[in-house]
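*Asks:* Structural data only, the sequence is not supplied:
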């Protein structure tokens, strides 16, 4: 079954919602306008329950099918409950686009497409609430703080799965570079664990003209950055993926003083628990030993962030099949290479079976780029995917 006809009819309206969200970006958990708009629309659509404030500022809508099995008052015995998740938050980036719907908030923009994700799930919620052509219950989950705030974990801790009885959960993200009308997913690890690396270096400060009386933390930091590149190239199994990137080097305040201290900050990414452990161990050893070789000291602060996003086998196959019904089987890659970016939907897949898919955003700027803009031509595909997923998973 291709794109849902009703979704095609709603395309202009969903596009308006998306562009309104784009023009009014909000960050992390501070989403009063976004979450309020989502809750308002879900109530207008006729959802059976609309619950704001889950995980501080998340919004959940409950839609019970007309074919029986709907929980809490639906006809027949309680049926299966499927969760569909979209993220709502923007990024602290100054937008570079010159479009009518560009950000109206200085220093904030939807540079990752969460405006599109929210709009597509709202479109699906409207259609599902109108038709209810399924048995059981669909739960639409609008999550805050995906961009570094672990909003998924906050919603889980607030009882998301237990309160709404969710049996399976599914997520979706747009993918620049993947043509519009195509989907991609895979079984197993599909996105990486994200860990924060901070290395504090202490040497001996002094006059730049007398370096022999100092221990130069700039030199030590540079050597540590170089040495850390050996972790992936020489310590990690070549058949396993890992990334170590030092992205900040903070030292000194002027041009004639060798600084007493320096700080390196970066990220370590991995797709397997044993590789994650190895990265932490090796980064610490290399930093300490390299600093010691120059007479300095180094201390590693390694903070584990989002875990590996692991798709469950049955659910990933099911999601690929549904995507194939919408776009055509030849437009779905069921074995895409893993992406080393991170995604806090991983926490949800640690709690319930489910799958994460990518939907093509076409030839656009990349994610987190100030020139990025969600491609509105994606809307019929992503929205139809959500609708078909519910109707196929809960046929009655």
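*Replies:* Great, that's in hand. None of the values given here were measured: they were computed from a predicted structure. Numbers count the residues shown, from 1 in each chain.
*Asks:* C-alpha only now, for contacts and for neighbours.
*Replies:* Noted.
*Asks:* Can you tell me the SS state at residue 300?
*Replies:* strand (DSSP: H, G, I helix; E, B strand; the rest coil).
*Asks:* Helix or strand: which one has the residue lying closest to it once chain neighbours are set aside?
*Replies:* Of all residues not flanking residue 300 in the chain, residue 199 sits nearest, at 4.6 Å (CA to CA, 6 or more residues apart in numbering). Taking DSSP states H and E as the definition, residue 199 sits inside strand 193-202.
*Asks:* Tell me which residues are up against that strand.
*Replies:* Applying CA atoms under 8 Å, 6 or more residues apart in numbering, the contact partners of strand 193-202 are 217, 220-221, 246, 260-271, 276, 287, 291, 296-309, 340-342.
*Asks:* dropping in the other structure now:
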């Protein structure tokens, strides 16, 4: 386990970060704190990748090179809890636990710098803009792995569905790909009392919405996980006017590029044909945001071994089911072998789900997560 003073430091850092949440590419205060702590501990510090990204490097001799990644950004969400360290910024909060992820990796970095019980190089990667904006992809595009070569790269995420002190990982797909879509149906507006004089876009829009739900239920094999959700519908702004157009937006989750291709193709056909059947036109804008997060089997086994050393064999699930949520660490795993692992945080005082306005990272998990990072480094880079 990490030293007691470091455990205390992590709690202070975490509460400070929670009180001052910063969203995608505006993590300026957060990156200042991260860079200052790393410099204090003797890390070489690089700043500026993806605007606010920070990479700290510690080398103790010739040997393997690994990367450990933590995300730093907060959500656009109003916090509803009455915490003493609640958000000072209305409309923003650390509702996904990235404050805890940052504090844990900083604590591990301090412990590694203090003990130096490894031989090789560790890059600690503090990434901005994980939520929706693809900060991991941008760091890679701006030279992350050319500036900081890694043999393997790892990340963890707190998981309220798991009890505190447990870990879960598998050797394949951990999280789904994340795609977004926008359907615009165009007709011809008219008076609501005289619909025959126009082309009502709401009728085909409604039928498109329902038909899209048949793609997963009737066009995708039940053995292939997929989710298609329409999350927004916008049309018109008064009671007695049929509008010119209607817009729907939503997201698609899947576990493979083949299923992505299949869903996009069927969406396009449904949107076009349904609109045409009603004399309207429609367009589909489909964006592939994040790839699936797919672990390397060997790296997943190494992560599980480190987790077992920290919490015991019986508290590590090495064959967990994947989540239909998504994570832009998938971009890093497209470029480097590695693994993504879930860490439990649930206890009697911490039951709120991720992205919930009552969520607060469980401080009792800080020492566990930091100890996992230290154990992983010492196992992969034996001195």
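*Replies:* Right, received. Where do you want to start? The model shown is predicted, which means the values in this text are computed figures rather than measured ones.
*Asks:* Going along the chain, name the helices of structure 2.
*Replies:* Ranges of helices in structure 2, per DSSP state H, are 4-19, 28-40, 98-115, 135-141, 144-147, 202-214, 257-277, 297-311, 329-335, 366-380.
*Asks:* in structure 1, what residues pair with the longest one?
*Replies:* Equivalent residues of helix 257-277 of structure 2 are located at 273-293 in structure 1, counting by TM-score structural alignment.
*Asks:* got a list of what the spatially most central residue of structure 2 touches?
*Replies:* Centroid check for structure 2 by CA atoms, centre = their mean gives residue 327 as the closest residue, at 3.2 Å. By CA under 8 Å, 6+ apart, the contact set of residue 327 of structure 2 is 130, 175, 176, 177, 290, 292, 293.
*Asks:* right, and out of the residues you listed, which lies closest to residue 148 of structure 2?
*Replies:* Within those, the smallest distance to residue 148 of structure 2 is 19.6 Å, found for residue 130 (CA to CA).
*Asks:* residues contacting the alignment partner in structure 1 of residue 342 of structure 2?
*Replies:* Under the alignment by TM-score structural alignment, residue 342 of structure 2 pairs with residue 358 in structure 1. For residue 358 of structure 1, the contacting residues are 172, 173, 174, 175, 183, 184, 185, by CA under 8 Å, 6+ apart.
*Asks:* Let's see if you can find the most crowded of the residues you listed.
*Replies:* Within the contacts of residue 358 of structure 1, most neighbours by other CA atoms under 10 Å means residue 183, with 33 neighbours.
*Asks:* and the gap between that residue and residue 220 of structure 1?
*Replies:* 46 Å (CA to CA, to the nearest Å).
*Asks:* Now, the contacts of strand 193-202 of structure 1 that are in strands?
*Replies:* Among the contacts of strand 193-202 of structure 1, the members found in strands (DSSP state E) are 246, 261-270, 297-304, 309.
*Asks:* Just the buried residues of those.
*Replies:* 246, 261-270, 297-300, 302, 309 (16 or more other CA atoms under 10 Å).
*Asks:* pull the longest strand from structure 2.
*Replies:* When structure 2 is parsed with DSSP E, its longest strand is strand 152-163.
*Asks:* Would you mind getting the average deviation of it from structure 1?
*Replies:* In the superposition with structure 1, the average deviation recorded for strand 152-163 of structure 2 is 0.6 Å (mean CA distance after the TM-score superposition for structure 1).
*Asks:* Where in structure 1 does that strand align, residue-wise?
*Replies:* Counting by TM-score structural alignment, strand 152-163 of structure 2 corresponds to 168-179 in structure 1.
*Asks:* Name the residues that touch the matching stretch?
*Replies:* 81-86, 113, 117, 345, 348-349, 352-367.
*Asks:* can we see that at 7 Å?
*Replies:* For stretch 168-179 of structure 1, contacts defined as CA atoms under 7 Å, 6 or more residues apart in numbering pick out 81-86, 113, 352-366.
*Asks:* For the buried ones among those, write the corresponding PyMOL selection.
*Replies:* This is how PyMOL selects the buried members of the contacts of stretch 168-179 of structure 1, with burial counted by 16+ other CA under 10 Å:
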select buried, resi 81+82+83+84+85+86+113+352+353+354+355+356+357+358+359+360+361+362+364+365+366
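*Asks:* Strands - which of the contacts of stretch 168-179 of structure 1 land there?
*Replies:* Using DSSP E, the contacts of stretch 168-179 of structure 1 in strands are 81-86, 354-362.
*Asks:* Farthest-apart pair in those residues, please.
*Replies:* Across these, the longest distance by CA to CA is 32.4 Å; it joins 81 and 362.
*Asks:* Now which residue in structure 1 aligns to residue 122 of structure 2?
*Replies:* For residue 122 of structure 2, the aligned residue in structure 1 is residue 138 (criterion: TM-score structural alignment).
*Asks:* Pretty sure that match sits against residue 62.
*Replies:* Yes - between residue 138 of structure 1 and residue 62 there is a contact under CA atoms under 7 Å: 6.1 Å.
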